[in-house]
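**Student:** here is a sequence with its predicted model. Questions after.
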Amino acid sequence: MLYYDSKIIEMVKNKMNEKTSEQAKSAIPNFLHSQFMKKSETEQKQLAKAKEDGDTVKITELETSITEIKEKYQRDAWLDDAVNRMAKQLNFGTHISKGVHPDAKGDNVTFKPNHELSSSIVGTHSVQSEYLDANGSAAALPLATFFDFQVSDGIKIRDLVLSDNSDFIDSLASNPQQAQNYHAVFKDTLQSSIDQPSSHERNKQTLWAMNPYDCSNIDDLKYIAIVPLYPSVLTFETYQRINQLRYSEENKSALENRFKKNAEQRPYVSMLNLATVKLGGTKPQNVSQLMSKQGGRNYLLPSLPPMIGRDFNFRLSKFKRSIFDNNALIYPAREAIQDIFGVMKKIKNTVDVRDTRKEAIDNVLHILFALVHSIRTTLPAGWSKDFALDMPYKYWLDPKRAALPDEQEFAIEQAKDDWHEIIINHFADWLNALLKQEFPEQASDFSQAEHKEWKREIEALKKQYEREGRGIF
């Protein structure tokens, strides 16, 4: 049931006090006038044209048609039809039956939790929506438009009905008793008061075990039939918010500015892997009012299973003296290493070639430093005691060991930086060895000069990391 607690009623009353009660009194006349203008728009334009042309026959015909439309939107006539016909043909709710199947004739439900739900549960309660959906006879949908009519900022006719606004109730009819009766019908319609909720053969049903942990015999299980309904208010809010993010003028401008040199570059939103499911076919209005507003389109966010593959995380060998002795280092850096090989195949030693080579070597170093950072931060202090690594690598990869109470000597040596040079030399040796293996015919070309170049690269990147406050040694 949709009900308003005392806080919400008070909020509505306060807002109305700020705007005066006149807006509540004029809500119905304003709605009926807006509907009349909308429904007679074509005839009004044709009448203006007929008057310009002096076509008296056409003028009489159109004036008669406009008068008939106006009579439909007189207060007493329209409200009588709304109460005695539309209210019986329209079903309101936050969760609708026809969203599951357009031919389902089960009841709609308006969801409001009677206790606070966990923040880890996402649902209609999460969005605090101002919308309420409706479906039924298409001829009765004007009643939904009536309830959704904006009276003032943040206040709709629906709010006046549910908060029992006296000024609004008095405006329903000249007879106070009739006004109260109209209000009671409208409120009951909005609240979707259902004593015996009904399902339908087109609805889905799920048997849910009520006592799965309380019995040892399957025959003792007790079940309840759950009928899932479509959360149309939640999906409408989702649809609106995604469209606002993707198609707002601000986002469009930010996207366009990407390719303009002098334009301000601002962050923009891209939503990948969105799917769309369309409900209602060519007539989404048969599903519900909100579904009609979004053209039957509903977004599906990606909920894809994880990509499961081989685990290629770098693993240290207990028996290797250096991380460069471990072939496992080659796999994570394979693409960058192949880039280095590709550059080395180029004969010309131009600036572009040298820059490309430097970039490829830097990529290898970035990967190496990322692996080292992972080892340094995830493994427990002192893990290197059980490994055959040379001491420079233990100083490098196990810095937390220096804080252990029995590792004073380790801490002293680790604080020195002479072991940095050993690791830098080993990196240059490792890269030269890879190049000689890849290009055996030019193995002699990878001499001391290249070795010094590789050392310069790691030293330069090491200093860059230190300047950025993420020293890797």
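**Tutor:** Arrived safely. Numbering: from 1, shown residues only.

**Student:** only C-alpha atoms for contact and neighbour calcs from this point on.
**Tutor:** OK.

**Student:** so in the chain, which helix runs the longest?
**Tutor:** helix 351-378 (DSSP state H).

**Student:** buried residues in that helix?
**Tutor:** Residues of helix 351-378 classed as buried: 356-366, 368-369, 371-373, 375-376 (neighbour count, 16 or more other CA atoms under 10 Å).

**Student:** show me how far stretch 131-147 is from its chain's centre.
**Tutor:** 28 Å (CA atoms, centre = their mean, to the nearest Å).

**Student:** what's in contact with that stretch?
**Tutor:** The contact list for stretch 131-147 (CA atoms under 8 Å, 6 or more residues apart in numbering) reads 31, 82, 85-87, 89-96, 156-158, 232-233, 285-290.

**Student:** touching, residue 454 and residue 428? I think so.
**Tutor:** Yes - counting by CA atoms under 8 Å, residue 428 is a contact partner of residue 454 at 5.2 Å.

**Student:** tell me the SS of the residue lying closest to residue 207 once chain neighbours are set aside?
**Tutor:** Nearest residue to residue 207 in three dimensions, chain neighbours excluded: residue 225, at 4.6 Å (CA to CA, 6 or more residues apart in numbering). Secondary structure, DSSP: H, G, I helix; E, B strand; the rest coil: residue 225 is strand.

**Student:** residues contacting the closest residue to residue 263 other than its chain neighbours?
**Tutor:** Of all residues not flanking residue 263 in the chain, residue 257 sits nearest, at 5.6 Å (CA to CA, 6+ apart). Residue 257 sits next to 263-266 when contact means CA under 8 Å, 6+ apart.

**Student:** again, but for residue 258
**Tutor:** Taking CA under 8 Å, 6+ apart, one finds residue 265 in contact with residue 258.

**Student:** change it to 6 Å
**Tutor:** If you count contacts by CA atoms under 6 Å, 6 or more residues apart in numbering, residue 258 has none.

**Student:** roughly how far does it sit from residue 437?
**Tutor:** 44 Å (CA to CA, to the nearest Å).

**Student:** three-state assignment of residue 273?
**Tutor:** Once three-state DSSP is applied, residue 273 turns out coil.

**Student:** ok, second structure coming up, stack it against the first:
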Amino acid sequence: ENWLADATRRVAQLQVVTHALKATHPDARGTSLFAPPETLPAHPAVGTHVLGDGAPRDVVGNAAALDVYKFLQTEHDGRSMLDRALAGEAAFAAALSDDPTQGQAWMEAFAGITRAGHDPASHTRAKQVYWLVGDDPTDDRGFHLLAPLYATSLAHAAFRAINEDRFSEVAKAARTARRERRYSAVESREYPKLAVQKFGGTKPQNISQLNSERRGGNYLLASLPPDWRSADVRAPLHTDSVFPLFGRRRPVRSAVNALLRFLRSEPKPNVATRRHRDELLAELTDALLVFAAELSALPPGWSAHADCRLVEAECLWLDPDRAAEDAEFAMRRAQVDWPREVRERFAAWLNAQLQGPLPVADPERRFWAERLEVEMDELEETLPHV
């Protein structure tokens, strides 16, 4: 009884939502919405309304109060406590307390977890679109202000479905059958040019509960014109390392110069300095992972070409699909600690870019390598094939 009384007080710190605001910006303080699929119009476009029963629910608010939501997720006879609270079941109220008035009040408090604690409001850090509803675009009164929210329930359902198609044992067996030209009762599904957007950085729980379960990963499906042709990506032949090629990219040069200018300004050793340094370094590590993804998309086995002179660690890193066709390569890829060597080579390359203007040495080199290790580990957790 004591816990229930405390839980009904703390439940106000949480909100169950299907459309979350903080995915737009973690500091946004506006309204998130709970709009279950059955309450939405059934239009032909893909949206939250297609999820039907069992749509995943997200939670935003104080993470310290999540034990209350865990209680509301508890099921009895196939229905959760939250569903019973939302339905206003007399039996649920009676189970909460022998005092009918108290039980009804507690049930209503739990049901309030789906409602925002204030009047609907947007925020300066939220997305906002002025939409013309009148006839005169020069009349400010002829616009509605729209505030799009992130469809977190739909995003989570899509994330689970895509992971099932990519990483489940059934999906792996279907891809093997296709590669070996054998019949499969299950179709093999592919998602070309799939990207991952990370929400929340190192603290994905600050965005929402489902975002935390995905470790911040949110899939972005390619949305390109049918006749789109990306620039040809060529295999890095006639060189012993890809890092000089990587360093010649314009965004990479810009990021290195920005890091150099910042460090040469002798910033104060405080949290703001470390945060800005990490942001600049993240630009470089993100660019490196994109660069690696482009080379990994080349036809498998390019690293076996006679003109490929890359060190072994870079071949193992950048030509992962060769392992499916080359048993010896697969064995080396499993046994050699190539991620460590790649990180060390990146750190040595970055030190070389900064040396001269800055007195960088082994401590800095170790730090660059450690930051890349964090990025590679986070990516591997989201995309197990990397």
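**Tutor:** Right, received. Where do you want to start? Just so you know, these numbers come straight off a predicted model, no measurement behind them.

**Student:** ok, back up a step: so which of the contacts of stretch 131-147 of the first structure sit within strands?
**Tutor:** Using DSSP state E, the subset of those located in strands is 90-93, 156.

**Student:** please name the nearest non-neighbouring residue to residue 41 of the second structure.
**Tutor:** According to CA to CA, 6+ apart, the nearest residue to residue 41 of the second structure is residue 49 (6.9 Å).

**Student:** just give me the neighbour total for whatever residue of the first structure lines up with that neighbour.
**Tutor:** For residue 49 of the second structure, the aligned residue in the first structure is residue 125 (criterion: TM-score structural alignment). Look at residue 125 of the first structure: counted by other CA atoms under 10 Å, it has 15 neighbours.

**Student:** what span of the first structure is stretch 253-267 of the second structure aligned with?
**Tutor:** By TM-score structural alignment, stretch 253-267 of the second structure lines up with nothing in the first structure.

**Student:** in that stretch, what's buried?
**Tutor:** 255-256, 259-260.

**Student:** got it, and stretch 8-23 of the first structure?
**Tutor:** Neighbour-count burial for stretch 8-23 of the first structure [16+ other CA under 10 Å]: 9, 12-13, 16, 21, 23.

**Student:** residue range for it in the second structure?
**Tutor:** Under TM-score structural alignment, there's no match for stretch 8-23 of the first structure.

**Student:** now the match of residue 49 of the second structure: how far from residue 7 of the first structure?
**Tutor:** 17 Å.

**Student:** strands along the second structure, start to end?
**Tutor:** Going by DSSP E, the second structure shows strands at 14-17, 58-61, 75-76, 79-80, 129-132, 143-146, 195-198, 217-220.

**Student:** now do the same for residue 119 of the second structure: its match in the first structure.
**Tutor:** Checking with TM-score structural alignment, residue 119 of the second structure has residue 196 as its match.

**Student:** and which of the buried residues of stretch 253-267 of the second structure is nearest to residue 131 of the second structure?
**Tutor:** Nearest to residue 131 of the second structure, judged by CA to CA, of these is residue 255 at 36.7 Å.

**Student:** how near is the closest one to residue 247 of the second structure?
**Tutor:** Counting by CA to CA, the gap from residue 255 of the second structure to residue 247 of the second structure is 10 Å.

**Student:** next one: residue 292 of the second structure
**Tutor:** Taken as CA to CA, the span from residue 292 of the second structure to residue 247 of the second structure is 13 Å.

**Student:** just residue 46 of the second structure next, same as before
**Tutor:** Taken as CA to CA, the span from residue 46 of the second structure to residue 247 of the second structure is 41 Å.

**Student:** burial of residue 189 of the second structure, as a residue count?
**Tutor:** 13.

**Student:** do the same with the one 5 residues further on
**Tutor:** The burial metric for residue 194 of the second structure, expressed as a neighbour count using other CA under 10 Å, is 11.

**Student:** measure it to residue 294 of the second structure for me?
**Tutor:** With CA to CA as the criterion, residue 194 of the second structure and residue 294 of the second structure are 12 Å apart.

**Student:** then residue 277 of the second structure?
**Tutor:** Taking CA to CA, one finds residue 277 of the second structure at 26 Å from residue 294 of the second structure.

**Student:** contact partners for whichever residue in the first structure pairs up with residue 225 of the second structure?
**Tutor:** With TM-score structural alignment defining the correspondence, residue 225 of the second structure maps onto residue 305 in the first structure. The contact partners of residue 305 of the first structure, by CA under 6 Å, 6+ apart, come to none.

**Student:** same question, residue 318 of the second structure
**Tutor:** 292, 295-296.

**Student:** just residue 292 of the second structure next, same as before
**Tutor:** residue 318.

**Student:** need the counterpart of it in the first structure.
**Tutor:** Match for residue 292 of the second structure (TM-score structural alignment): no aligned residue.
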